[in-house]
Structure formats: structure tokens, C-alpha cells
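Visitor: have a look; sequence and predicted model below, questions after that.
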Amino acid sequence: MRKLWTILLLAALTACSSGLADGGKVTPTATAPAGAGPGEPRDVVTGLAVPWAITFLPGGDALVTERDTARLLRVTRDGKVTSLGTIPGVSAAGEGGLMGVAAKDQQVFLYYTAEQDNRIVRYQLTGDRLGDERVLVRGIPKGAIHNGGRLAFGPDGFLYASTGETGEDQLAQQRDSLGGKILRMTVDGAPAPGNPFGTLVYSYGHRNVQGLAWDRSGRLYASEFGQNTYDEVNLIKAGGNYGWPEVEGRSDDSRYVNPIVTWSTDEASPSGMAYANGSLWVGALRGTRLWQVPLAADGSAGTPVAHFTGRYGRLRAVTAAPDGTLWVGTSNKDGRGSPRPGDDRILSVPLS
């Protein structure tokens, strides 16, 4: 009788779970070969402090944000660093500060934590001089954790931003909140034409997205932090609900879009992400490695491959450079890592 009760209890617990049993494994959704791995990295620049994001200007120089110092840097391919200034109004605390950066022509777009909110702003860049700030979006929820922060231009010419739910998990399901979302907008901060709800919101039900990338077919992917068990890479659909906080990882509930890959949180805590050579490349913070996620022709994922595990510590910024390499930034001075000589650094990683 005791054995029967044990079997019934286990069955009931399984039935009550919203996630599938394999939700926390490194779970692919297709059989796409990974291809050749990366080559030997080289240091582009050392001695930085939490380089959060990297983008490239038309001339080939990079713009780099430092989260805690609020500095915006110009970095050349040979490692020359020029400070373009400290961004006023940044309130760096916890996981907040100066985060995302994107560029279009000579316009620079920044995502940062202010005194009362997270916001998206625009500057005109002339040489090494920033013009006056224009606030495009204000009122994005801020918190000690989960501020999102990634900015990137899509192939459609619109600006995308990732936001977090600041630890207030129900914000992710509230379509009238900017927390726990992917946003899509014009260069003036207006909702982009065709947005699914007529607002800035493009997708919702996110916990804390910090990576955005598009494949050669124009499909959008996002990397997302789980809570204690399941980190994710998601293929983003306009209007899609990605389940948080009702679901972490995969589920059998048709209301929510399942991730194409899940990891256990000790293997990933995925942040920056780029697409190159048929794969997504995802920087892992807690996992201290660079994940290669091969993509099939239909956008599904093959088996991920880990590179440089433990070699450089926490990896946050990952961007495809104009010369075909990846630029990868470490985040060992963010209060959760163990700084090494030369940290924080930006690495140039060659791809075959």
C-alpha cells in the first residue's frame, strides 16, 4: 500500500508541473551541425570595468559601454581607447547602469538606468563629440536586478530593446507594462509600424533578456536568464508570450512559446549574443564559457557546443565584428566574478 501511495504522489506532482521533464537539459530542437569552432582569441583591449555592450560604427571602430562608470568608449581594431564621455543621469547600482548601445549612421542609442526608471536615449556623434541627449523612451521599470538593457537594430531598420521584470515577475505578463518585454520602435522612439498590439511591445512573458540577434533569414532570437533551473534561447515571434512567470523552460501549455534551447543555470546565465557562420554565439556569465548554438535552415537549434570554459571568467558582451570575428567582453568586475590580471577585457575571436 505504501508503495502504491508513493507512485500516486509522484504522478500527481508530475501532473502539476508546468514544465516538461527535459526542460533543464541542454535541449536542441533539430539536428544542425555546429561546424568549425572558433580560433585562438586575442586581447583587443584590457583594463576595462564591466564592458556591457559593443556595437560598431560605419568606419569599423567599436562603441563600448561600461556599466558602472557610465563611460562610453570608442575602441579601434588595434586597441586604441578614446572616452567619448560619461553619460549624465546614469544611476549605476545592482544590475543597473549604462548598458545597451546601438548605432545607425552617426546616431548613437543608449539604454541606461536613471534615478527613477530605465530609459532609451539618442545622441548625435560628431567625431569624438556627443551632442545633446534626446530621451526616446522613459518609464521602463528599474530594479536592483533584471533591468534587461540590450539594444540592437534589426534588418527591418527598427530599433529593438530588451527589458527585465525587475524581480516583480507579474510585470512580464502585463502587456501595458514595459517590463519583461522585447520592444520595437522607430529611431524617434515611437512604436514601429506593424507592432502586434499597437504599442512598443513586440513580445512579452520574458524574465530578463540580455541578448538579441538575427540570422541570415531575418529571424530574431533572444537569450534569457532563468530563475534557478532553466536558461533559454528563444526564437521570437511578434506578439508571442514566452511564459514567465508561469513557465520556466519548456512546457506543454500552448499559450506559451517554447524555447529552442534550454540550459541549466550553472551552465549558462546567458547574456550577449551574436549570429555568425550559421550559429548563435552566446556569452555565459555564471557558466563562464562561450556557447555555440548551430541553427538549422528552419531556425531550429542543433546541439550547443561550449568553448573556452572557465578560461576567461564571466562573458557578457558578444558582437559580430565587420572583419568576420567576434568581439567578446568579460564581466569579472561586476561584483559576481573574480577579476584576473588585465580584466576586464575585450577579446577578438576568429571564426573559420
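Guide: Done, it's in. Numbering: from 1, shown residues only.

Visitor: going forward, measure contacts and count neighbours with C-alpha atoms only.
Guide: Noted.

Visitor: I'd say residue 225 and residue 269 touch.
Guide: Yes - using Cα atoms under 8 Å, residue 225 makes contact with residue 269 at a distance of 5.5 Å.

Visitor: ok, residue 300 - contacts?
Guide: Listed by Cα atoms under 8 Å, 6 or more residues apart in numbering, the contact set of residue 300 reads 28, 29, 30, 260.

Visitor: closest one of the residues you listed to residue 74?
Guide: Comparing these against residue 74 with Cα to Cα places residue 260 closest, at 34.9 Å.

Visitor: number of nearby residues for that closest one?
Guide: 23 (other Cα atoms under 10 Å).

Visitor: spatially, what comes nearest to residue 71 if we skip its sequence neighbours?
Guide: In space, residue 71 comes closest to residue 86 once its chain neighbours are excluded; the distance is 4.3 Å by Cα to Cα, 6 or more residues apart in numbering.

Visitor: and the longest strand along the chain, what does it pack onto?
Guide: Longest strand of the chain, by residue count under DSSP state E: strand 118-126. In terms of contacts (3 or more Cα pairs under 8 Å, 6 or more residues apart in numbering; DSSP states H and E), strand 118-126 is packed against strand 107-113, strand 134-140.

Visitor: let's see it at 10 Å
Guide: strand 98-104, strand 107-113, strand 129-130, strand 134-140 (3 or more Cα pairs under 10 Å, 6 or more residues apart in numbering; DSSP states H and E).

Visitor: okay, pairing it with this:
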Amino acid sequence: MRRRSLLTATAAVLLLAGCSDSPPTGGPTTPPPLPSTSSPGQRLPQVRVLATGLAVPWAVAFLPDGDALVTERDSARLLRVTQGGRVTPVGRVPGVEPGGEGGLMGVAISPSYPQDRYVYLYFTAASDNRVVRFRHTDGGLENATPIVTGIPKGGNHNGGRLAFGPDKMLYIATGEVGDVRLAQDRDSLGGKILRVTAEGRPAPGNPFGTRIWSYGHRNVQGLAWDERGRLYATEFGQDRLDEINQITKGANYGWPEVEGSGGDDRFTDPLLTWTTDEASPSGLAYTSGSLWAAGLRGRRLWQVPVGADGRVGRSVARLEDQYGRLRAVVPAPDGSLWVTTSNKDGRGDPTADDDRILVIPPH
């Protein structure tokens, strides 16, 4: 599973043209099954359609009152969605320049939101991808403050997920925007998972004294922690294998030298891989003893049991070919899972109701 040398002309063409929607050339690998409280062999409760008529809802974050803020990638709109499904525009986010896979992407709510009312957004601007902090008021978004700038932008592989961890630090998933060299370059913010303070400074305890927490990533769009504080991430493969990785401080995940497991001590192997037609995983959530990964090309929601030791069991496909491309999956305050579709992103087959927010009741 070693990658070919970047110095060959053939590889250079493949790396520029490849994406996780390319045909697979290898088979999936899965660990042996583990017991899990999530009962992956059982059917999910009835899925409810909460909202319809959206346009590429990319990320969801819940406010303390239970309402959610939802980003639309291509329209640059931030929406407020109630538990009952009422959708209200908060406003169009200034400075967003959508294009390709870029636009308005991640959203995170300050851990101190009741006091500071801060909302963090990851988006593509004129010259870069960036994280901007806003104050959320009854009038919309105010006091835009860029806290991390200079994240490389491109037509694809822009990363984009934001999440506050159990340590109350902000984690930022970035992509290598098709320039594979950036993933191994620790002077670049591309192809990394970043860990910063609420003001955007390198977080205390970071491995290199910079904003970088881990590197060697191709395109990370999902972050989730289990109840033991372990961080997991989804990773788009090129044309063979998509991944779920357990993320540890300072680790190198191998791209572009490795796609999937490489058996090289310099790199951290994934916990789990799928072929790219089975997954193309974007959002990631953890609840009820399982990871849940939303598949774009795979058009399914993967449930992956996680054992007490962090090992993962055999993944189970849910919602396969029922709702099309799935983008975000987020645990709601009531124990349900919210899942968004992404059928209007230029690669799907939208129905009259797309795009939608789906709710899977607690189970």
C-alpha cells in the first residue's frame, strides 16, 4: 500500500486529478468485530426529515437552547434551525468566496457562549481559507475577527471542520488543496489538524510549538471525541482507501507517502479503511459506543463500534442509498443524530426536497 514516488510524471498527474470520488482499485480492510452498546446489528429507529429545501448544508453546531446553527457551503448563508424544523436565516457571512469544494464550511460554538456569544466559522475567502470569530446577536453576526488565516485554499481538499474538544481548545481540520507536498510540510497549515486557543494562538502543549496537532493528512472533514477524550477523524483517500484515524499528538498520518496502512514506523496507520466508492467520508460523530461517519460517494451512514480500548469493530452501513450523499452527522442535545444531505453539491442527484436535515431518534 505504499504510495509511488512523487517524482514520477505519472504519479504527478494522478495526484492532481485524483479525488475520493474516483473509482476504487483496492479492497476494504476491517478489524474483527467487537461488542458494543450501540447494537450495530439492530435496525435504526424511524428516520425523520426535519428540514427540506436547503443548499449543501455543510456543518451543524448546537446552541445552548437546543437550536442549531447550520452552514450552507455555496450560498454562504448561516441558518438557525429549531428542534421542530423551523429554519430562519441568520445572515449571509461576509467575506466568503465559494468555489469548487470551498465556501462556508465549519461552525463551532464557544464553550463560553452564554457569556461571550461567540460563533466560529471556517470559510474560503479571497486569498485563503480562514477561521473567523463572530459575536452572535439578535441582529445576526457582528464583530468579525479573523483568528487563523493563511490556510491554503483550492478547488478541492479544503478541509473545513471545526470543533471544540474536551480540553476547550479549538480543533481545525484542513486539506492539502491538491498540493500533496503541503501535508508533510510543517511550515504549512494545509493537510493538518490544528489545535488553537479561542483567540487562535497555538494551544499550550502542542507538539511543535505551532498550531499543528497532527500532520500528513490529505483532506479531513470529520472530527469526534469519545467519552474517554480520544479524538477520531475521517480522511478522504485518493482513489483507493478512505480512512478513520485515531488522532494523537504530533503524529504523522503518512499522506502522500501512504494511502491506507503502510506498515512504516514513521507513519500512524488508520483504525479502519473503506474503498472510496463505499464512503468518501465527511462528517463524523460519536454516540452510544459508536462512531458515525457520513458518506458522500458511498451514500450511506457508517456505524463503527468502538471498544473500551479504542479498537474499532466491523462497520455497519446504515441508510444506504436512501437519501443520497450524506455530509454532516452531529449528536443533538436530546441524544438524537442530525444528518445532512449534500445532493446539491454538483455531484449528487437532488430530489424536490433536497437538501435535507434528517433526524435519527435516540436508540
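Guide: Structure received. Since the model is a prediction, treat every value here as computed from it, not as a measurement.

Visitor: coming back round to it: can you tell me which of the contacts of residue 300 of structure 1 is nearest residue 104 of structure 1?
Guide: Distances from residue 104 of structure 1 to those, taken by Cα to Cα, are shortest for residue 260, at 30.0 Å.

Visitor: now do the same for that closest one: its match in structure 2.
Guide: By TM-score structural alignment, residue 260 of structure 1 lines up with residue 271 in structure 2.

Visitor: ok, now which ones touch that match?
Guide: Taking Cα atoms under 10 Å, 6 or more residues apart in numbering, we find residue 271 of structure 2 in contact with 29-31, 232, 243-246, 260-261, 310-313.

Visitor: the same query, at a cut-off of 7 Å, please.
Guide: 244, 245, 246, 312 (Cα atoms under 7 Å, 6 or more residues apart in numbering).

Visitor: from the residues you listed, pick the one nearest residue 346 of structure 2.
Guide: Nearest member of these to residue 346 of structure 2, counting by Cα to Cα, is residue 244, at 25.0 Å.

Visitor: neighbours of the closest one, just the number please.
Guide: 26.

Visitor: counterpart of residue 162 of structure 2 in structure 1?
Guide: Using TM-score structural alignment, residue 162 of structure 2 lines up with residue 151 in structure 1.

Visitor: and the nearest residue to its match once chain neighbours are set aside, how close does it get to residue 37 of structure 1?
Guide: Closest residue in space to residue 151 of structure 1, ignoring its immediate chain neighbours: residue 161 at 4.6 Å, by Cα to Cα, 6+ apart. To residue 37 of structure 1, residue 161 of structure 1 is 29 Å away according to Cα to Cα, to the nearest Å.

Visitor: who has more neighbours, these two?
Guide: More neighbours surround residue 161 than the other of residue 161 of structure 1 and residue 37, with 28 against 13 (other Cα under 10 Å).

Visitor: quick one, strands of the stretch 251-352 of structure 1?
Guide: Secondary structure of the stretch 251-352 of structure 1 (DSSP state E, counting those that start in this stretch): strands at 261-264, 270-276, 279-284, 289-294, 305-307, 315-320, 326-330, 346-349.

Visitor: where do the strands sit along the stretch 101-250 of structure 2?
Guide: Using DSSP E, counting those that start in this stretch, strands in the stretch 101-250 of structure 2 cover 104-109, 118-124, 129-137, 140-151, 162-164, 170-173, 192-196, 212-215, 222-225, 231-235, 241-247.

Visitor: check contacts around residue 355 of structure 2.
Guide: Residue 355 of structure 2 neighbours (Cα under 7 Å, 6+ apart): 52, 53, 54, 55, 56, 341, 342, 343, 344.

Visitor: which residue in structure 1 aligns with it?
Guide: By TM-score structural alignment, residue 355 of structure 2 lines up with residue 344 in structure 1.

Visitor: check residue 176 of structure 2 too.
Guide: Per TM-score structural alignment, residue 176 of structure 2 is aligned with residue 165.

Visitor: to which residue of structure 2 is the residue nearest to residue 71 of structure 1 aligned?
Guide: Per TM-score structural alignment, the equivalent position to residue 86 of structure 1 in structure 2 is residue 92.

Visitor: can I assume that match is in contact with residue 73?
Guide: No - using Cα atoms under 7 Å, residue 92 of structure 2 is not in contact with residue 73, being 10.8 Å away.

Visitor: between those two, point out the one with more neighbours.
Guide: residue 73 (27 against 17).

Visitor: OK, contacts around that one?
Guide: Going by Cα under 7 Å, 6+ apart, residue 73 of structure 2 touches 56, 57, 58, 103, 104, 105.

Visitor: tell me the contacts of the closest residue to it other than its chain neighbours?
Guide: Among residues not flanking residue 73 of structure 2 along the chain, residue 104 sits closest, at 4.3 Å (Cα to Cα, 6+ apart). Contacts of residue 104 of structure 2 were listed using Cα under 7 Å, 6+ apart, and they are 71, 72, 73, 74, 76, 96, 122, 123, 124.
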